[in-house]
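>>> The sequence and its predicted three-dimensional model are supplied below.
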Amino acid sequence: MSVTPSSPATPAPDVADPVVDALQTTLAAEHAAVFVYGALGAQTSESGAPDLYAALTAAYTAHRTRRDDLMARLHAAGAEPIAAEPGYALPADLATPAAVTTRARELEEAAAATYAYLVASTADDARGWAVEALLDAAVRGLGFGARPDRLPGL
C-alpha cells in the first residue's frame, strides 16, 4: 500500500534560465568594456589624436548604453544583474596611439564574439537586439583596424 506524505513536496531546485545566463555573460563583458574604454580614453590626447579620442569616446558611450540596456532586460526578466568587478586587467603598455587602437580592436572583436553567443542563446526581440549589437561591434572594430569577416564574432 502506498502512503502519500502529508507535507508538501520538496521544491525542485532552480533550473538555470539559459537566456538570463547569456544576458549575464554579456553584461559582464560590457562591464569590462566600459572600464577598459575609460582607461583607453584616459591614455589618449584629445588634441594629439582627435580621431582616436572621438572613436574611443563613441565606443565608450555605445558600450555604456548596451550595458544599461542589458541591465534593464535582466530586471525585466526578474533577474538581478551582476555587478561590475572592482577593476579589470589592462595591458602594460598603452603609451602609444597604436597600442590603444590595438586594445580597442581587441575589445570590439571580443564584444562581437560575446554578442554572437547572445544571438545563439536568445529569440524574438532579444535576438534582434543582440544581432544589432553584434553588427555594431563588428563595424566599430573595423574602425580600429579589424579585418572584415563574413561571420563576425564566430
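Yep, that arrived. Numbers count the residues shown, from 1 in each chain.

>>> CA atoms for contacts and neighbours, from now on please.
OK.

>>> any idea which helix or strand carries Ala130?
Per DSSP states H and E, Ala130 falls inside helix 124-143.

>>> How about that helix, which residues are buried there?
Judged by neighbour count (16 or more other CA atoms under 10 Å), helix 124-143 contains these buried residues: 126-127, 129-131, 133-141.

>>> Among those residues, which one sits closest to Gly87?
Ala137 (22.3 Å; CA to CA).

>>> which residues are contacting stretch 147-154?
With CA atoms under 8 Å, 6 or more residues apart in numbering as the test, stretch 147-154 has contacts from 109-116, 134-135, 138, 142.

>>> can you redo the residues you listed as TSV with distance to Asp93?
Below are the contacts of stretch 147-154 laid out as TSV (distance: CA to CA, whole Å):
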residue	distance to Asp93
Glu109	20
Ala110	20
Ala111	22
Ala112	24
Ala113	24
Thr114	25
Tyr115	28
Ala116	29
Leu134	28
Leu135	29
Ala138	25
Leu142	22
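
>>> Please name the spatially closest residue to the residue nearest the centre of the chain (chain neighbours excluded).
Central residue of the chain (CA atoms, centre = their mean): Glu30, 3.2 Å from the mean position. Leaving aside its sequence neighbours, Glu30 sits nearest to Arg67 (CA to CA, 6 or more residues apart in numbering; 5.4 Å).

>>> and the comparison structure, right after this:
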Amino acid sequence: MTVLDALQTTLADEHAALYAYGVLGARTSQSATPALYDAVTAGYRRHRARRDQLRAMVEDAGGEPVAAAAAYDVEGRLLTGRQVQAVALVIEEGAVEVLLALVAQSTTDVREWALTEATWSAAWQLELGGTAGTWPGAPELG
C-alpha cells in the first residue's frame, strides 16, 4: 500500500465518521443531555477538520480525493444517550486503527499528523465512556 492509498483509505473512513456523527447529533439533545451533545459536537468538529486536512494531503500527494458515499450504515440502535455514546465510541476505535495504518505507511509530516490524530481519537474514547487500553488501535496486541 502506498502513502496515497493509505491517505485515501483514511479519508474514506473520515467521510463515514462524519456521516455517523451527523446521525448521532440528530439523536442527541442539547437540553436533555448537554455533556453528550457537547461530546458529539466536538467529535464531529474534529472529524470534519481531519477530513479537510486529509483532502489537502491527498491532493499534495498527487491524488484526487475520494468522494463521500451518498449514505452510510450506522450500526446500533440510537434510542438512548448510552446507545449514541456507544456508537461514537466505535467510531473512535475504528478511527484509531485506520490512522495507525496511515502511520505505518507514511513518514515525516504525514506520520506525525496521523499519530496526533490517532492519539486524539484514543483519548477521546475515554470522554465517550471507554476504558484505557494498552494498545489502542491494535487489538491483536492486547
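Everything's here; your move. Everything numeric in this text was worked out from a predicted model, so none of it was measured.

>>> And the TM-score between them?
Put the two chains on top of each other and the TM-score (TM-score structural alignment, normalised by the length of the second structure) is 0.94; 138 aligned residues with a CA RMSD of 1.0 Å.

>>> quick one, helices of the first structure?
18-42, 50-76, 97-121, 124-143 (DSSP state H).

>>> Save the ones you listed as TSV, and put in distance to Pro91 of the first structure too.
Converted to TSV, these look like this (distance: least, CA to CA, whole Å):
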stretch	distance to Pro91 of the first structure
helix 18-42	10
helix 50-76	16
helix 97-121	8
helix 124-143	18
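
>>> what's the closest of those helices to Ile82 of the first structure?
helix 18-42 (6.5 Å).

>>> which residues of the second structure does that closest one align to?
Mapped onto the second structure using TM-score structural alignment, helix 18-42 of the first structure covers residues 2-26.

>>> measure the closest residue to Ala17 of the second structure other than its chain neighbours to Ala12 of the second structure for me?
In space, and not counting its chain neighbours, Ala17 of the second structure is closest to Ile91: 6.3 Å by CA to CA, 6+ apart. Noted for Ile91 of the second structure: a distance of 13 Å to Ala12 of the second structure, by CA to CA, to the nearest Å.

>>> Over to Glu75 of the second structure?
For Glu75 of the second structure, the distance to Ala12 of the second structure - CA to CA - is 17 Å.

>>> Compare these two (neighbour count), which wins?
Ala12 (19 against 10; other CA atoms under 10 Å).

>>> is it true that the more buried one touches Ala67?
Yes: using CA atoms under 8 Å, Ala12 of the second structure is in contact with Ala67, at 7.5 Å.

>>> and the buried residues of helix 124-143 of the first structure as JSON lines, adding distance to Val34 of the first structure?
What follows is these, written out as JSON lines (distance: CA to CA, whole Å):
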{"residue": "Ala126", "distance to Val34 of the first structure": "21"}
{"residue": "Arg127", "distance to Val34 of the first structure": "22"}
{"residue": "Trp129", "distance to Val34 of the first structure": "19"}
{"residue": "Ala130", "distance to Val34 of the first structure": "18"}
{"residue": "Val131", "distance to Val34 of the first structure": "20"}
{"residue": "Ala133", "distance to Val34 of the first structure": "15"}
{"residue": "Leu134", "distance to Val34 of the first structure": "16"}
{"residue": "Leu135", "distance to Val34 of the first structure": "18"}
{"residue": "Asp136", "distance to Val34 of the first structure": "15"}
{"residue": "Ala137", "distance to Val34 of the first structure": "13"}
{"residue": "Ala138", "distance to Val34 of the first structure": "17"}
{"residue": "Val139", "distance to Val34 of the first structure": "18"}
{"residue": "Arg140", "distance to Val34 of the first structure": "15"}
{"residue": "Gly141", "distance to Val34 of the first structure": "15"}
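
>>> ok, those vs Asp51 of the first structure, which is closest?
Arg140 (13.3 Å).

>>> What does that closest one correspond to in the second structure?
With TM-score structural alignment as the criterion, Arg140 of the first structure matches Trp124.
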